[in-house]
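Asker: Coordinates for the following, if possible.
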Amino acid sequence: MSDTPRLSLPLIEAAQAQKHVTHNEALVNLDALVNLRLLDRDLSEPAGGETDGDAFLVASPAAGAWAGEDGHIAYLIDGGWRFYAPFDGLVAYVADEMALIVHAGGAWADFATFLALQNLASLGIGTTATASQRLAVKSDEVLYSHDDVTPGTGNMVVTLNKATEANDAGHAYKVGWQARALAGLFGDDDYQVKVSADGASFTTAFAIDHATGVARFPSGLSGVREALAATRTYHVNGASGDDGNDGLTPVTAFATIQRAVNAVAAIDMAGQTAVISVAPGTYAENVALKDLVSGPCVIVGNEAAPENVVISPASGVGFGASGITGTWYLRGMKIEGAGISRSIYANSGVIIFRNMDFGAIGAVVNYYHILAEGNARIEAQGNYTISGGAGAHWRTSDSGILKVQGKAISLVGSPEFTNYFTIASGQSYQSVYSDTFEGAAIGARYRADGKGFIFTNGAGTTYLPGSSAGIVAQDGLLI
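Answerer: Take a look at the predicted model:
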């Protein structure tokens, strides 16, 4: 008796006795292999509970009732297992994975790997493709990603290619199938962004020359900061300046420091530095420092003779930073005036000073030359002078930080501090060590309370200027 070449079905021979046995055997083999349905392809032995008609692809290493049958098809019939060797071209459905597999080249592979979708006339996913829209997709999202399976190069590039300069290559953004914006190469080789109110008439908002890379805004530009390509200096001259000027030269100087501050706050430093150069004179203004974008600003008067550039408002704060970000540098100016409550104040941002002269201001207990609070930081970058008194010279509170390290501080005329020379409270921190003080001061040296911390690096209780002892109270600390 011989078998068929592919499915090995037994053939009935002439004059064969019990032909029904051969016939039934062929039917069983057909039942096992035709429209093959595998319950699982990951088991190496029966899990138990199988019923007649169940089929499995035996995984290696086969064991138990399937021992020695690695890679074969196990088929349960009449309570016993039969095994079949797969052959190229055999297709099976794996039920637990809802996947089609095919045996080719002596191995099983997922059917999807054999589908070559090449030269399709059209493809519609969730919708119907048309003659002009031969690829059509309806989906909440469309994802393109680099090839991490093969793997590929790691790049992901989408190419839109047009025939000639006069044709279009770009993206159209529509609402209710009516175009509202176009982005790409439309009618020429310059990259453009166009917008429309009706889908028919378009206005070019932005274009980049394909030859030079120069950007232009044909419809105008609003709300964009100028980005600096180099250091920018604004000039201030209280005697000859005018806040209507551009401030970019000494001849076209602004009249006030505040006008220059506002000009700096309106630009993007782009990693550069802005400088405000203040001419000699007296400036009766409260200077409100503002947010800075991508760079610092230096306000400088005369570092050799700071007394020639005087900041003297009638009341309030000399230089103040409230609710800002950025770093401001103050150099070469004197701040004085009986009505001033704070010479330099910050509750945010960073203020760094050098070669400043702190003259006499209001002498009441809550008037200070320097006050840092609210996580702000005020720092001395260089030496400076104290030529007048105040309620206190340094004051930190509410997590403010003060750093005056290794600086020479000149006290002129024994300035009096009616409260203390320095006060730290409210979990604030003063790092004031390795400084030298030339001259003397009148008043108590320090007060540290409310978890305020004055760090002098062990310089001792008489290190700071003053004519009487200091106080540490209420979890304050002086080290």
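
Asker: rest of the way, CA atoms for contacts and neighbours
Answerer: Noted.

Asker: Ala263 belongs to a helix?
Answerer: Yes: looking at Ala263 with DSSP: H, G, I helix; E, B strand; the rest coil, it is inside a helix.

Asker: burial of it, as a residue count?
Answerer: For Ala263, the count of nearby residues is 15 (other Cα atoms under 10 Å).

Asker: Quick check: it vs Thr233, distance?
Answerer: 11 Å (Cα to Cα, to the nearest Å).

Asker: compare with the first, here's sequence two:
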Amino acid sequence: MASRRPLVNVSGSIRELPTGDTLPGVRELLTAARTYYVRTDGNDSNTGLNNTSGGAFATIQKAVDTAASLDLGLYDIVINVGIGTWTAPTLLRTLTGAGKVTIRGVNNNTTDTVISTNSADCFGGEFFGRYHFEYLKLQTTASGACIFVQGSGILVTWVNINFGQTAGQHLLVANGAQIRATGSYRISGGAASHIATYDVCTAYFVGYTVTITNNPAFSNAFITAERNCSVIFVQATFAGSATGTRYRSAFSSSVVTNGGENYLPGNSAGVRETGGQYS
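Answerer: Below is the predicted model:
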């Protein structure tokens, strides 16, 4: 009797796994960490696995889409974005597995890889999973946030980011999402808010340095928390100054600093509105 290939369940149908262990509808399961490369001279028809013009992707979106098509299992993916100014917005996708996706710039600095969008978020989406950002400069014009995420099951972390001049918010969080700083970073431009949270969200910052240059202005408040949100911003060292309202909390939201009313950057007193708290 001829041997049979293993049977698998794909979208409710039992099918025989073809030779080569590939089957439409079955995600590749990572067995090790993986790096994808994005370069200005790349091509989205490449594999993304080599840091050459013939191997790298041309867009961050292609790298994110590729990561989202995989089963990460227990492993992480790094998307290494090359030197240049990238003007296309990136939609973050739901991830499968326990791993996270890191989007990082090259050369361990915040000047060589710039994400600069017009009328769009640099990175945004409603998804499930963990994304980490590092060694990037983020900025927008006309409208849009540097990072805008919404939905429960989201954790976004960042370190060594340079938040430049932004039409919307540097970090905009809504509908149950969570964000967390994992190290020090820079602010070189103003925004409506540095961090703005709405509708049962949480933002964490504990024990790092924020270097502020160019005396940026925040038109709403440096930190905004509304509708059952918590922003925990404690043990920070601020190197530099900013203008605008220090915080704005409302509708059963809290801003926790353990640092007094003048702790956060700004030149105007914070505002508590309709059940907002500050401590």
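
Asker: Quick one: map Ile60 of structure 2 onto structure 1.
Answerer: Here Ile60 of structure 2 is matched to Ile257 in structure 1, going by TM-score structural alignment.

Asker: Nearest residue to that match in space, please, no chain neighbours.
Answerer: Closest residue to Ile257 of structure 1 in three dimensions, ignoring its sequence neighbours and counting by Cα to Cα, 6 or more residues apart in numbering: Val236, at 6.1 Å.

Asker: about what we covered before: could you check how far the match of Ile60 of structure 2 is from Tyr173 of structure 1?
Answerer: Ile257 of structure 1 is 47 Å from Tyr173 of structure 1, by Cα to Cα.

Asker: higher neighbour count, the two?
Answerer: Ile257 (27 against 13).

Asker: List the contacts of the more buried one.
Answerer: With contact taken as Cα atoms under 8 Å, 6 or more residues apart in numbering, Ile257 of structure 1 is in contact with Val236, Ile276, Val278, Tyr283, Glu285, Val287.

Asker: ok, back up a step: what's the spacing between the match of Ile60 of structure 2 and Asn24 of structure 1?
Answerer: Remark: distance between Ile257 of structure 1 and Asn24 of structure 1 (Cα to Cα) = 105 Å.

Asker: tell me, what residue is most central in structure 1?
Answerer: Ser294 (14.4 Å; Cα atoms, centre = their mean).

Asker: pretty sure that residue contacts Ala266?
Answerer: No: taking contacts as Cα atoms under 8 Å, Ser294 of structure 1 lies outside contact range of Ala266: 11.6 Å.

Asker: Show me what the residue nearest to Ile257 of structure 1 lines up with in structure 2.
Answerer: Val236 of structure 1 maps onto Val38 in structure 2, by TM-score structural alignment.

Asker: how about the nearest residue to Asn262 of structure 1, chain neighbours excluded?
Answerer: Nearest one to Asn262 of structure 1, counting by Cα to Cα, 6+ apart, is Lys290 at 7.4 Å.

Asker: Pull the contacting residues for the one you found.
Answerer: So Lys290 of structure 1 contacts Val261, Asn262, Ala265, Ala321, Ser322, Ile324, Thr325 (Cα under 8 Å, 6+ apart).

Asker: What count of nearby residues applies to the fifth one?
Answerer: Okay, so that is Ser322 of structure 1. Applying other Cα under 10 Å, we find 17 residues neighbouring Ser322 of structure 1.

Asker: what ranges do the strands span in the stretch 351-479 of structure 1?
Answerer: Using DSSP state E, counting those that start in this stretch, the strands of the stretch 351-479 of structure 1 run over 357-361, 368-372, 377-380, 384-386, 392-396, 401-403, 408-411, 416-424, 429-431, 436-438, 442-448, 453-455, 471-472, 477-478.

Asker: what's the helix or strand for the residue nearest to the centre of structure 1?
Answerer: Here Ser294 of structure 1 is covered by no helix or strand, with elements defined by DSSP states H and E.

Asker: quick one: Gln272 of structure 1 from Ile352 of structure 1, how far?
Answerer: For Gln272 of structure 1, the distance to Ile352 of structure 1 - Cα to Cα - is 17 Å.

Asker: Check Val472 of structure 1 too.
Answerer: 28 Å.

Asker: any idea how far the longest helix anywhere in structure 1 is from the chain center?
Answerer: Scanning structure 1 for the longest helix, with DSSP state H as the assignment, gives helix 19-33. Relative to the chain's own centre, helix 19-33 of structure 1 is displaced by 69 Å; criterion: Cα atoms, centre = their mean, to the nearest Å.

Asker: In structure 2, which residues correspond to it?
Answerer: Going by TM-score structural alignment: helix 19-33 of structure 1 matches no residues.

Asker: Which parts of that helix count as buried, going by neighbours?
Answerer: Thr22, Ala26, Asn29, Ala32, Leu33 (16 or more other Cα atoms under 10 Å).

Asker: Out of those, which is nearest to Asp168 of structure 1?
Answerer: Set against Asp168 of structure 1, the nearest of the buried residues of helix 19-33 of structure 1 by Cα to Cα is Leu33 (55.4 Å).

Asker: so where do the helices sit in structure 1?
Answerer: 19-33, 257-265.

Asker: Which positions in the shortest one come out as buried?
Answerer: Applying a neighbour-count criterion of 16+ other Cα under 10 Å, the buried positions in helix 257-265 of structure 1 are Ile257, Gln258, Arg259, Ala260, Val261, Val264, Ala265.

Asker: Excluding chain neighbours, what is closest to the fifth one?
Answerer: The shortest distance from Val261 of structure 1 to any non-neighbouring residue, by Cα to Cα, 6+ apart, is to Leu289 (6.6 Å).
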